[in-house]
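Enquirer: I'll drop the sequence and a predicted model, then ask my questions.
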Amino acid sequence: MPQLTAPTAAVRRSYLAGLAEFRAEGRLGPDDHSMLGWAARDVPEDPAGFERYTAMIRALALPDGPRPEGWVPCSELWYVDDDEWLGHLNLRHRLTPGLLEVGGHIGYDVRPSARRRGHATAMLREGLAVARSLGIESALLTCDHDNAASRRVIEKAGGVLEDQRGDKLRFWVPTEG
């Protein structure tokens, strides 16, 4: 049964295949400023390098962990089923003024070959419980105004539309439920 887990080298091959799927969609290039875009730029393919990579991703959640300038602690969780990487969820532990506008507390992606099977809904449900454990009572999620699938996922989780800023819709989602 799929579940959120800390990044692990056990899904290396599947993770790399998932990144290839995103690249085939035109994602993960130098102009992709998402968490996945940043993390996927220099993924080592060899087992030892990939183990170091997953350790670096896990360290982003530590209060004093190494991370890019201006980033807040962020728990990157992978959605896996046995050794199959299906997607990921990022949970930012607090909001900066920029994240309050675009990005919010939680972002997620499901790899293209695993879409339309309820994985995003399940990931978000699990991610909201993790957010609650961090003391976040209501999580901000944003999506592109024309991303009907993501909007449905957010609304299914109890998201209430606050407003639209630019091309982004902003929803507040309670973390208990």
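Expert: Yep, that arrived.
Enquirer: make it CA atoms for all contacts and neighbour counts henceforth
Expert: OK.
Enquirer: just checking, P63 touches W71?
Expert: No - P63 is beyond contact range of W71, at 10.8 Å (criterion: C-alpha atoms under 8 Å).
Enquirer: of the two, which one has the most company?
Expert: More crowded of P63 and W71, by other C-alpha atoms under 10 Å: W71, with 14 against 11.
Enquirer: pretty sure the more buried one belongs to a helix, no?
Expert: No - using DSSP: H, G, I helix; E, B strand; the rest coil, the secondary structure at W71 is coil, not a helix.
Enquirer: check it against this one:
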Amino acid sequence: MSFHREWADSGEDMIPWFIKKDPSNFPAMVQDLATASVGEGLPEGWVPDSAFWLVNHENRVLGAVSIRHQLTELLMNSGGHIGYGIRPSERRKGYATKLLQLALQEAKKLHIDRALVVCDAWNTGSEKTICNNGGIPDLDCIEEDGNVIKRFWITVE
């Protein structure tokens, strides 16, 4: 609850998508995510994705990640395989780099050989995280409503 509340109070966009869900009935939320991971009950145009949380030794949720099992045209352009976020009070501590590293291990289990990871052009922290995990810049940037999105490919080993 504190993870969700802190992020909501920050006014920032909540990424990955599932952290926008109300966690007050956490078992139901987890069940919805489990169902989505096998492709059941998805909205039109959505693909199965797996959700994970990064939790420290005190059971404090530090971040979350969504791994999309495949790419649609929209995801190929601006969503990518992996979307992650670190709670505002825990940023700049290396957690994003670790979370993406762990997500890439999970992506390998999903038979993703090359993962597309994207970030807003202004988000230098996320760009460094992606590059720290082997991200190679794609020459194509995407512009959506005036926002430039950088794309990176990571070979999953």
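Expert: Looks like it came in fine. Remember, it's a predicted structure, so these values are computed and weren't measured experimentally.
Enquirer: helices along structure 1, start to end?
Expert: 12-24, 35-39, 47-59, 97-101, 119-133, 148-156 (DSSP state H).
Enquirer: pick the most buried one from the ones you listed.
Expert: Of all the helices of structure 1, helix 119-133 carries the top mean neighbour count, a mean of 19, counting by mean count of other C-alpha atoms under 10 Å.
Enquirer: what about it, how far off from structure 2?
Expert: Here helix 119-133 of structure 1, set against structure 2 after superposition, deviates by a mean of 0.7 Å using mean C-alpha distance after the TM-score superposition for structure 1.
Enquirer: and that helix, what does it pack onto?
Expert: strand 3-5, strand 84-92, strand 106-110, helix 148-156 (3 or more C-alpha pairs under 8 Å, 6 or more residues apart in numbering; DSSP states H and E).
Enquirer: out of the helices of structure 1, flag the one nearest L4 of structure 1.
Expert: Minimum separation from L4 of structure 1 across these (C-alpha to C-alpha) falls at helix 119-133, 6.7 Å.
Enquirer: in structure 2, which residue range corresponds to that closest one?
Expert: Aligning helix 119-133 of structure 1 against structure 2 (TM-score structural alignment) gives residues 95-109.
Enquirer: quick one: the matching stretch to chain centroid distance?
Expert: 10 Å (C-alpha atoms, centre = their mean, to the nearest Å).
Enquirer: same question for stretch 83-92 of structure 1.
Expert: 6 Å.
Enquirer: of all the residues in it, which ones are buried?
Expert: E84, W85, L86, G87, H88, L89, N90, L91, R92 (16 or more other C-alpha atoms under 10 Å).
Enquirer: and if you look at stretch 58-78 of structure 1?
Expert: R58, A59, L60, A61, R67, V72, P73, C74, S75, E76, L77, W78.
Enquirer: so what's the fifth one up against?
Expert: The contact partners of R67 of structure 1, taken as C-alpha atoms under 8 Å, 6 or more residues apart in numbering, are L60.
Enquirer: aligned to it, what sits in structure 2?
Expert: So R67 of structure 1 corresponds to L42, using TM-score structural alignment.
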